[in-house]
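S.K.: let's see this in three dimensions:
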Amino acid sequence: MNSASGTTRDDDDLPPPPERPDCCFGGCAQCVLDDYAEQMQRWQAEVDAILERRKAAGPDR
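M.R.: Below is the predicted model:
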């Protein structure tokens, strides 16, 4: 495990998380942070699925 980032080498091929946008805090009906939250949920589900497949494949994947 890389102590600086908290990731392992196996994590290097995971998709990067979406970039957090800047919000104007103007009270927009559909804020960019709402979209970002949805993107983060999809990204986390994708990462979880990849990690689950790796776990199921065993240590010799």
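S.K.: hey, let's count contacts and neighbours off CA atoms from now on
M.R.: OK.
S.K.: count the neighbours of Arg42 for me.
M.R.: 14 (other C-alpha atoms under 10 Å).
S.K.: and it, how close does it get to Ala57?
M.R.: Distance, Arg42 to Ala57, by C-alpha to C-alpha, to the nearest Å: 23 Å.
S.K.: I'd like the structure of this one too, to check against the first:
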Amino acid sequence: MPGEMPIAVTLQKVLCGTELEVIQQGIPAAIPTEFCYLGWQESLQMLAQLVEPEIPDGG
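M.R.: Presented below is the predicted three-dimensional model:
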């Protein structure tokens, strides 16, 4: 699909971790908003798998 979809990502330190804000603009009408939410959720889950440490249970 031609065009641009600007995305702004903001990370902010909060008491219990990090707050993530994502603003995506210019989404074509052919892409349902729900699909964008699902895509971001899947991407963030995969990122978590890459960066979260595997801590052995000590057993």
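S.K.: please state their TM-score.
M.R.: Put the two chains on top of each other and the TM-score (TM-score structural alignment, normalised by the length of structure 2) is 0.41; 36 aligned residues with a C-alpha RMSD of 3.1 Å.
S.K.: quick one: the helices in structure 2?
M.R.: 33-51 (DSSP state H).
S.K.: mind listing what the closest residue to Val22 of structure 2 other than its chain neighbours touches?
M.R.: Ranked by C-alpha to C-alpha, 6 or more residues apart in numbering and with sequence neighbours excluded, the top spatial neighbour of Val22 of structure 2 is Val9, at 4.6 Å. By C-alpha atoms under 8 Å, 6 or more residues apart in numbering, the contact set of Val9 of structure 2 is Leu20, Glu21, Val22, Ile23.
S.K.: ok, now how distant is Val9 of structure 2 from Ile23 of structure 2?
M.R.: Counting by C-alpha to C-alpha, the gap from Val9 of structure 2 to Ile23 of structure 2 is 7 Å.
S.K.: number of nearby residues for the residue nearest to Gln24 of structure 2 when sequence neighbours are not counted?
M.R.: The spatially closest residue to Gln24 of structure 2, leaving aside those adjacent along the chain, is Ile7, at 4.4 Å (C-alpha to C-alpha, 6+ apart). Using other C-alpha under 10 Å, the number of residues around Ile7 of structure 2 comes to 11.
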